[in-house]
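S.K.: only geometry, no sequence info:
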């Protein structure tokens, strides 16, 4: 009798929470994946779903952002948009890519800025001297937003610089992710706050050990100093990004922005800061009129996350891929593309576009690595050329199309970046900057080993099984 009641309870439990999952109206692959977990791990699966899967957190956080006063943001965006509409040379320069530009204005409130100077930084050894020099020369304020700040030699050097500038009266705000920078916060939060530095934790969690893989993390890497210079890209703060850990040399891409794009990046930081700290800030005080930049680089900065109506960076990647006419070059450390991006890539390659993809040879997350490899055979069958980076670990998130447009930022080509994490990418429309990024891409190819379809098909049965199981879980990764 007890066995019968236990069976009834089990079936009722699975059915009840299956209905809840179905009512979330997720994509079919996600729904099936969660139902699979729930069926085979009913009680533990339910716990995983409550921690990792439900959208109630997203809905609550969206509501929490609603009180923010957006009128100043809208005024700034409208200012750049009005200038763009009056500048016919911008439309001529963009050519066939103007649809992408308009899409990001609509979906991400991301105006195109044309008064910019962009410098490409190709690893941490190039980025850190720029960042630390910006901090040393700060006169008014320093605003930092990072997913990971390590408590190591590099992180402690950053702390020393911030304490020095705080003593000089510089206003400092540091927004760190509660999971990615948890060790840094435990060690340095008190000393930094005693020095007058404002710190805020992005979406704190009660049990960081259990929540290390949670969705809704702030994956952005932003630095803005005095409203004149901004850094955005894929490089966090820590010794490993200098190649001092087991993965060896760490290849990544970051951008130094000067000009109107700095204000676009700064708006993203200020909104995130308000969301995390609830400190009311007059945005106008932090959006200065920028000096003319003779380089005139065209930049559009787009943010996306679970708090936005549209998956703007997902849409941006899709649009770049589908609009490519001659060439499409992609670097992504985590390649778990989903159905829409996968179909777009295969269609581009089958249409004769030169599509090339660089991913790491060394994994830093094995399940994601296996899931990535499960997609390689079918994209190669469509004509995509795939390369495994050999020099160390490649962490850059770069798309380049037709030598005329490039995306650099924090968003990986995976479900987590598209839907669950807070991301930011800069879209570059100026050929001289795109050529610099493309030149580095071909250097990365020289530091890689190409995969060939006939060789890749010889994988062992065990390897195929690992990849297939990882792919089955890919909607959850």
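M.R.: Received it, and whenever you're ready, just let me know what you need. Keep in mind it's a predicted model, so treat the numbers as computed, not measured. Numbering: from 1, shown residues only.
S.K.: please make it C-alpha for all contacts and neighbour counts, starting now.
M.R.: Will do.
S.K.: look through this protein and tell me its longest helix.
M.R.: Among the segments of the chain that qualify as a helix by DSSP state H, the longest is helix 2-23.
S.K.: for that one, packing partners?
M.R.: helix 28-40, helix 42-48 (3 or more C-alpha pairs under 8 Å, 6 or more residues apart in numbering; DSSP states H and E).
S.K.: hmm, who's touching the first one?
M.R.: Around helix 28-40, the neighbours that count as contacts under C-alpha atoms under 8 Å, 6 or more residues apart in numbering are 14, 18, 21-22, 25, 44-46, 49, 472-473, 475-476.
S.K.: and here is the other one:
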């Protein structure tokens, strides 16, 4: 009797999931970017072409700092918060109880006491483990806190869309963008981890901040709040130090149109020498896999740095490994990071182009989440990212096709079962 009830429940849940995916368009034919004569990253019109096809925007600005050490990332965030004179705006996905969250709250409360206007947009799912008293303490100090996309029975499937951005805006002088959450997990405290997580952050300045502030205010308005635009400098002046940056916001993606997916595919199509990608969650859809495979077949040095078995989501790790076969057979090199969780999201194209931010090579970043990526041509970061990749490759286990084929039956079953929920991974 119990077995029958459990089986019926499982079948009901499975059918319900299929129906939800069907009505959200998961099985709709997706755009296939079959483009010819794609401009190379060295072409003058490359950025304009990428911007137009990926719904991105070109703006002047400067990448002033790049950090890949988690302790430094967290320290620089606090330093930026403490430097604020007028305003702080922050949005993120993951926040969990611990020292990092406590340090963050303490810095915000101190600045709010000093008269700094503070607005937070926190993902309601990613921060679900923090108790109400944490937010009450912030609000009591004058910090404005809003939650992104809280569950509603009026539109329950909308809850699948999350805010995956990590953006800190301080005054109108600087912005920090990266992949790290506000959590002790990034310090490498998980079982088996011997080092902090691998993740990155950049500090940017210049007129591009106006666009970033607008993106933040969109989410602020989505949370049902009014926005005061009187204090925003919409006419920020450019300087000789500014370069052209490409901002891809990936807001409200769908199975029919995804800015992040278009961006990733266009990078693969444009590469002429190398395409190095760092993505912890490696679950590219069929069309993206095809584009990556074709790049490798053209002789492009395609390498993917991803998480190893020390993953914060083991089911995603084993699901990802089920897709390795065709990638490895095409000559794509896959490296599984060993010391701890690999959480960086990076792209290095040839010797000329970099991209970083919050987006993964997976269905959630492509079709569900609001993301934020920053790209630049001929950036000073090219050599720094190249060095970071080389160091990470040395700390990783290269995946060999023969070893992958001999993985255990348990791993295959675990991975295949996890892939049943592919569109939500």
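M.R.: Structure received. Since the model is a prediction, treat every value here as computed from it, not as a measurement.
S.K.: coming back round to it: give the buried residues for the longest helix of the first structure.
M.R.: 13-14, 17-18, 21 (16 or more other C-alpha atoms under 10 Å).
S.K.: just to revisit the earlier point, closest to residue 280 of the first structure out of the helices and strands packed on helix 2-23 of the first structure?
M.R.: For those, proximity to residue 280 of the first structure was assessed by C-alpha to C-alpha; helix 42-48 is nearest, at 35.6 Å.
S.K.: post-alignment, that closest one versus the second structure, mean distance?
M.R.: Mean deviation of helix 42-48 of the first structure from its aligned counterpart in the second structure after superposition (mean C-alpha distance after the TM-score superposition for the first structure): 3.5 Å.
S.K.: so for the next helix or strand after that helix, what gets flagged as buried?
M.R.: As assigned by DSSP states H and E, the chain's next helix or strand after helix 42-48 of the first structure is helix 56-65. Within helix 56-65 of the first structure, the residues that count as buried by 16+ other C-alpha under 10 Å are 57-58, 62, 65.
S.K.: would you format those residues as CSV with distance to residue 183 of the first structure included?
M.R.: Below are the buried residues of helix 56-65 of the first structure laid out as CSV (distance: C-alpha to C-alpha, whole Å):
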residue, distance to residue 183 of the first structure
57, 24
58, 25
62, 28
65, 27
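S.K.: circling back to that earlier point, let me have the buried residues of helix 2-23 of the first structure in JSON lines, adding distance to residue 413 of the first structure as columns.
M.R.: JSON lines is the format used below for those (distance: C-alpha to C-alpha, whole Å):
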{"residue": "13", "distance to residue 413 of the first structure": "35"}
{"residue": "14", "distance to residue 413 of the first structure": "32"}
{"residue": "17", "distance to residue 413 of the first structure": "30"}
{"residue": "18", "distance to residue 413 of the first structure": "29"}
{"residue": "21", "distance to residue 413 of the first structure": "25"}
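S.K.: residues touching the helix or strand where residue 81 of the second structure lies, excluding its own?
M.R.: Element membership for residue 81 of the second structure, per DSSP H and E: helix 70-82. Helix 70-82 of the second structure is touched from outside by 67, 88, 100, 103-104, 107-108, 111, 168, 170, 176, 186-187, 196-201, with contacts defined as C-alpha under 8 Å, 6+ apart.
S.K.: equivalent range in the first structure for whichever helix or strand comes after it?
M.R.: Sequence order places strand 87-92 as the next helix or strand after helix 70-82 of the second structure, per DSSP H and E. Strand 87-92 of the second structure lines up with residues 141-146 of the first structure when matched by TM-score structural alignment.
S.K.: re the thing from before, farthest-apart pair in the contacts of helix 28-40 of the first structure, please.
M.R.: Among the contacts of helix 28-40 of the first structure, 25 and 44 lie farthest apart (C-alpha to C-alpha), at 22.1 Å.
S.K.: report the distance from the match of strand 87-92 of the second structure to the chain centre.
M.R.: 17 Å (C-alpha atoms, centre = their mean, to the nearest Å).
S.K.: that stretch vs the second structure, average distance?
M.R.: Looks like 0.4 Å for stretch 141-146 of the first structure (mean C-alpha distance after the TM-score superposition for the first structure).
S.K.: list the buried residues for that stretch?
M.R.: Within stretch 141-146 of the first structure, the residues scored as buried using 16+ other C-alpha under 10 Å are 141-146.
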